[in-house]
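**Q** Fold the following.
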Amino acid sequence: MLNHIRHLLIGSPLSSAHAGETRLDKVRALASLSPDALASVAYANQEIYLGLLVAGAAGLLRATELALVITGLLAVLALSYMQTIAAYPSGGGSYTVARDNLGELPGLVAAAALLLDYVLNAAVSLTAGVAAIASAFPALWPYRIALSLLLLLFITLINLRGIREAGTAMIVPVYLFLVIYLGLIAYGIGVALIQGPGVFPAVIPQPAELTTGVGLAPVTLFLLLRTFASGATALTGVEAISNAVPIFKPVESDNARRTMAAMAVLMGILFLGTIGLTQYLAVVAGAEETILSALARRLFGSGPVYYLVQAATLLVLIVAANTSFTDFPRVVSLLARDAFLPRQLRAVGDRLVFSNGIVLLAALAGLLIVIFQGDTHLLIPLFAVGAFLAFTLSQSGMVVHWWRERGRRWRAKAAMNGLGALATGVALLVIGAGKFTAGAWIVILLIPLIVWLFRSIRAHYAEVGRQLRLHEAAPPVGCHVPARIVMPVAGVHRGVIAALDYACSIADDVTAIFVELEPGTAEPLRARWTAAGLDRVARLVTVPSPYRSLLGPFLDELDRMDDAGDGPPVSVLIPEFVPAKWWHFLLHNQTALPLKWALIYRRHRHGRSRVVIDVPFYLDR
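**A** Below is the predicted model:
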């Protein structure tokens, strides 16, 4: 039944031979890898508006200047990552580039920063999407957490179905968003030319989270830098295409570079266009409304077109999380390949995607949504630090790469990546300082902890390998001493008979142990044991349990038997009946499972291995 449900939700398994068919063309790749960057205009514009709003109209008049600076940084990043794509056609993510060129530690720092960025992107995109639709329907504000988690489940299932299916599902929301917002910008320019510039009101209503009761703040350099730190979240997701070059159709690097260029141009138009119109038309938002909602309402009123804009914003923000679901599993698979994360994360699932990585991302993003109460404004300060740290390490690594390669035009290429490293490094310092007390300190603390976790996992795998490795010739294998079998019993039934039959086939010394949980139950069991003739094949030992515990008395009796005998440790054979239907398990006392755990994870005090054998007895339907 569980298999049927899984196949219904995510589809039937795909053969490895179909791996090439799951690659994406430029149209699907743009839809799959760019929604994070394109949709960032929703929350980046909002953060710039909130950051400048504390200074009133004087602050809001500086919005376009900040947008120009951020767009210039976007251009530098796009050109730099286009070079990264050419140099690393197998996928030049920040982890790969930094590890290859700067060393293991910088690579792990980049990986930690990138993983945090992807988790935060998924949480921010979904909560921002819910905020967009709640702006149109204020009654939904109290249900932001539940709605965000529901959307997270939806996007997770789509990605578990496969890369191609996810890319196809993204086409309609992404291109609908582009058509509507490019149309909004064109229409807004027409309105601006006809009506002329607007004038901000003398008193602008402020959202509750910005109300300080101390009046307007002055427009200072610190205010502008702090607002830049918030608005720079627009650049998160720019590196996504360079991480996922292998999912493109051939020629992979050429298609990836063209897609990167298209994404950068579209993103620049959307970002500058919406912020420029907001400032020129003097648009202000209500207490429970986003600035993009206010811009759409200013241009189209509260009619059907306004609701279409909000729906498009919601859809693209939902699918913006898809960038994380595409790249996060790939990064963790590379880390797992290098033994810095559990090896299960490198496994490809039934639908030729890294299913374990997708599920891990969904769990972490859901945890963030719950902890931060579905509030985008609380999540944003954590957002850009990881992204810009990864940007800086990746671009610095590319400078070293060109220095080592010294190929054609290497100086110009190194200069471009050097400019990218310098620009993102300065932005990182501004973001870290400007948002430190607002929550960036959490990310700055988490990154070293994650790097420590990576190294601890690597050390564990190295130690396991050391203990399992055969340094010399394999030791002799043979049955030197006959086995001794002990089996726990709770009664006399067909399951016990089948287990005894198997025990006697592999050992001459078989003992059954009955733990007397209720006083007076041992003697009746012994009588049934003898009446069934089982005393001729196995001794029955009864152990009292004054505290009604099964595990403690049973394990103590095993230790006593080990100490009393000269042979190998006692092997434990556990009879277990298996019900016909899955829900029948709920009707039975599942003592076999904790008993197996206790036996496997409780080290033998003499340092020897204890064998645990499970003998299932299947009940008929």
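**Q** CA atoms for contacts and neighbours, from now on please.
**A** OK.
**Q** and residue 316, what is it in contact with?
**A** By C-alpha atoms under 8 Å, 6 or more residues apart in numbering, the contact list for residue 316 reads 35, 39, 129, 173, 174, 177.
**Q** out of those, who's nearest residue 365?
**A** residue 129 (14.4 Å; C-alpha to C-alpha).
**Q** can you tell me which residues contact residue 381?
**A** Neighbouring residues of residue 381 by C-alpha under 8 Å, 6+ apart: 230, 435, 438, 439, 440.
**Q** Over to residue 284?
**A** Taking C-alpha under 8 Å, 6+ apart, one finds 200, 204, 278, 291, 294, 295 in contact with residue 284.
**Q** which SS state does it fall under?
**A** Here residue 284 is recorded as coil under DSSP: H, G, I helix; E, B strand; the rest coil.
**Q** Relative to residue 301, how far out is it?
**A** 14 Å (C-alpha to C-alpha, to the nearest Å).
**Q** here's the other one to compare against:
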Amino acid sequence: MLSTFKRFLIGRPLKSTDLGDQKLNKRKALAILSSDALSSVAYGTEQILLVLVTVSTAAFWYSLPIAIGVLFLLAALILSYRQIIFSYPNGGGAYVVSRENLGENAGLIAGGSLLVDYILTVAVSVSAGTDAITSAFPILHEHTVLIAVIFVLMITILNLRGLTESASILAYPVYLFVIALTLLILVGLYNIITGETPPAVNAEIGTPVHGITLFILLRAFASGCSALTGVEAISNAIPNFKDPGPNNAAKTLMLMGALLAVLFTGITYLAYSYGISPSETETVVSQIAAQTFGRNFMYYFIQATTALILVLAANTGFSAFPLLACNLAKDKYFSRIFMIRGDRLGYSNGILTLGFASILLIIIFRAHTEHLIPLYAVGVFIPFTLSQTGMILKWFREKPKGWLPKLITNLIGAIITFIVLLILIITKFEQIWSVFIFVPAMVYIFHRIKNHYMDVGEQLRLKQDHEAIKIEGNVFVVPVAGITKVVENSINYATSLSDQVIAVYVSFDREEEKAFEEKWEKWQPEVRLVTLHSHYRSLITPLTKFIDTIEHKAREANYQVTVLIPQFITKKSWHNLLHNQSSLLIRAYLLYKRNVAVATIPFRFKK
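**A** Here you go, the predicted structure:
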């Protein structure tokens, strides 16, 4: 039944040879890897206005020069990540660049920041998508968290079905969103040119604003930089592209940058021209659409596509997180379970981990986008800065042909991203301080994980001077609870392998103990029985003490002790609830005993 349900949810298993068919062309890659960056248009402008409105609505004209600054940074990042794509064609992005050029800890900081960022990508995107829905249907406001959680579950299942299938589904809402916002911007500009918008709704550009400070402007700029989240995803996912991977990834990156620049600039200009103010109950895009078209079909079309891309932008995290987790696992910094491909050839453990973590964040922050975005932005700009700095050192060290323009490009990118990171830290420290605890903690965990794998490797490695200890024989210890077919099955198996078989019975009552010894003597006189009396009705304590004694004596004679546990298997799983499962308890405890082998002999019931 569970297997049938699993097949229904994620589809039939794919052969390993089908992996090539899971690669993405540019059209699908733009949909699946750019949805996060493109969707940030829906809240990037709003984040700028939320800061400026603390001064007054007269300060809204500053959103235009701030947007130009964001575009300049976008251009620097696009050119920088294009160089990373060709320099590191196997993917890995900021993690690989930082590790190879700045050292192990820098790479782990970048990797840890990106893992957090991808979790926040899902939480922020879904929360923002939910905001778009509740803006159109205010009655749903009180169910925001539930709606967001349901969306995460849906996207998780979609990604478990495979990369190409999720990309095929994603392509439609992404391109519909681009078309919808392009129409909104064009019609909005037409309205402005023809004078159909209310005149002088905002202060003119250059108007002095009382109370505006450099600190507020920098804070607004840092908030607007949230529109740049997701730019790095393509450089992390080069292995997902069809050949030639680097060329296709670079073209997809440039196209994404162009679309992002046009949409972000257009929405910011319309918001200024229309005199839009941020609202708790309605998004900026919703207000622009309502003023442009009225609350008709086009309005709901724009809201629907915006909600869709915001929700599905989470897919960027689902595409990049499993790949980054896999890269960390290959380098022994993360659990090896993240290297395992699932039935549909995706890294399903990474997908499930990301889904669970993002749902947890949504519940903790009550799906409030404005509380998540500062964490989101700083999680992006730490690896941004590290990767640009790493590329600078790479060009200095290697000095390939034409290296100077490349170095200048990365130098500009590094300076700007570092400045933005400082602005974020200074202006939003009360909202992002947890990053300075969480990221170092992750780096520490990464080191502990690698130390564990190194210790395991050292203990498993066969050395040239290694001499294996020869086992002279085997002593079987069989815990018994009575004289039954289950016990008989186990005793027969043990005696077929060794003549050193000891049956152990733990009693809680002296009379029962004596009666059992008499029955055993008549039933299995050739097999030694040891009875242990438990004064405190404990099964494990007397049994393990006895096994310790046997193991100590056996080790001196180079004998192996094997505890053979009889266990019956019920026909139906719910029948297990009707039995005490003492065999499972014994096995779980003994697995951690040194030099003791544990084996289970099953006896299956037919009814």
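**Q** Provide the TM-score value for the superposition.
**A** For this chain pair, the superposition-based TM-score is 0.94 by TM-score structural alignment, normalised by the length of structure 2; 599 aligned residues with a C-alpha RMSD of 2.2 Å.
**Q** returning to what we had before: which ChimeraX command selects the buried ones in the contacts of residue 284 of structure 1?
**A** Here is the ChimeraX command that selects the buried residues among those (16 or more other C-alpha atoms under 10 Å):
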select :200,278,291,294,295
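**Q** Residue 216 of structure 2 pairs with which position in structure 1?
**A** Under the alignment (TM-score structural alignment), residue 216 of structure 2 pairs with residue 223 of structure 1.
**Q** list the contacts for residue 254 of structure 1?
**A** Counted by C-alpha under 8 Å, 6+ apart, residue 254 of structure 1 has contacts residue 86.
**Q** Does the residue nearest in space to the middle of structure 1 belong to a helix, a strand or coil?
**A** With distances taken as C-alpha atoms, centre = their mean, the residue of structure 1 nearest its centroid is residue 361 (1.6 Å). Of the three states, residue 361 of structure 1 takes helix under three-state DSSP.
**Q** Nearest residue to it in space, please, no chain neighbours.
**A** residue 119 (6.3 Å; C-alpha to C-alpha, 6 or more residues apart in numbering).
**Q** my read: that neighbour touches residue 366, true?
**A** No. Using C-alpha atoms under 8 Å, residue 119 of structure 1 is not in contact with residue 366, being 9.2 Å away.
**Q** Which strands or helices does the strand or helix carrying residue 7 of structure 1 pack on?
**A** Using DSSP states H and E, residue 7 of structure 1 sits in helix 2-10. Under the contact definition 3 or more C-alpha pairs under 8 Å, 6 or more residues apart in numbering; DSSP states H and E, helix 2-10 of structure 1 sits against helix 144-160.
**Q** The helix it packs on vs structure 2, average distance?
**A** Compared with structure 2 after fitting, helix 144-160 of structure 1 has a mean deviation of 1.2 Å; criterion: mean C-alpha distance after the TM-score superposition for structure 1.
**Q** Can you give the distance of that helix from its chain's centre?
**A** Averaged C-alpha coordinates place helix 144-160 of structure 1 at 13 Å from its chain's average position (C-alpha atoms, centre = their mean, to the nearest Å).
**Q** Tell me the buried residues in it?
**A** Across helix 144-160 of structure 1, burial judged by 16+ other C-alpha under 10 Å covers 144-145, 147-149, 151-152, 155-160.
**Q** what angle separates it from helix 2-10?
**A** Per axes from the mean of the first three to the mean of the last three C-alpha atoms, to 10 degrees, the angle that helix 144-160 of structure 1 makes with helix 2-10 is 100 degrees.
**Q** before we move on, back to that, and the next helix or strand past the helix holding residue 7 of structure 1?
**A** Criterion used, DSSP H and E; the element after helix 2-10 of structure 1 is helix 26-33.
**Q** neighbouring contacts of that next one?
**A** So helix 26-33 of structure 1 is in contact with 164, 166-168, 170-171, 174-175, 240-241, 248, 255-256, 258-259, 263, 322-323, 326, going by C-alpha under 8 Å, 6+ apart.
**Q** tell me the average deviation of it from structure 2 after fitting.
**A** Mean deviation for helix 26-33 of structure 1: 0.4 Å (mean C-alpha distance after the TM-score superposition for structure 1).
**Q** buried stuff in that helix?
**A** For helix 26-33 of structure 1, by 16+ other C-alpha under 10 Å, it's 26, 28, 29, 30, 31, 32, 33.
**Q** likewise stretch 563-574 of structure 2?
**A** Quick answer for stretch 563-574 of structure 2 (16+ other C-alpha under 10 Å): 563, 564, 565, 566, 567, 568.
**Q** If you drop the residues flanking it in sequence, what lies closest to the third one?
**A** In space, and not counting its chain neighbours, residue 565 of structure 2 is closest to residue 600: 4.8 Å by C-alpha to C-alpha, 6+ apart.
**Q** for the fifth one, same thing?
**A** Beyond its immediate neighbours in the sequence, the residue positioned closest to residue 567 of structure 2 (C-alpha to C-alpha, 6+ apart) is residue 602, lying 5.0 Å away.
**Q** Quick one: map the one you found onto structure 1.
**A** With TM-score structural alignment as the criterion, residue 602 of structure 2 pairs with residue 616.
**Q** helix/strand/coil for that match?
**A** Going by three-state DSSP: residue 616 of structure 1 is strand.
**Q** Quick check: it vs residue 506 of structure 1, distance?
**A** Distance from residue 616 of structure 1 to residue 506 of structure 1, by C-alpha to C-alpha: 17 Å.
**Q** Next: residue 399 of structure 1.
**A** Noted for residue 399 of structure 1: a distance of 66 Å to residue 506 of structure 1, by C-alpha to C-alpha.
**Q** Between the two, which has more neighbouring residues?
**A** Neighbours were counted for residue 399 of structure 1 and for residue 506 using other C-alpha atoms under 10 Å; residue 399 has more, 24 against 13.
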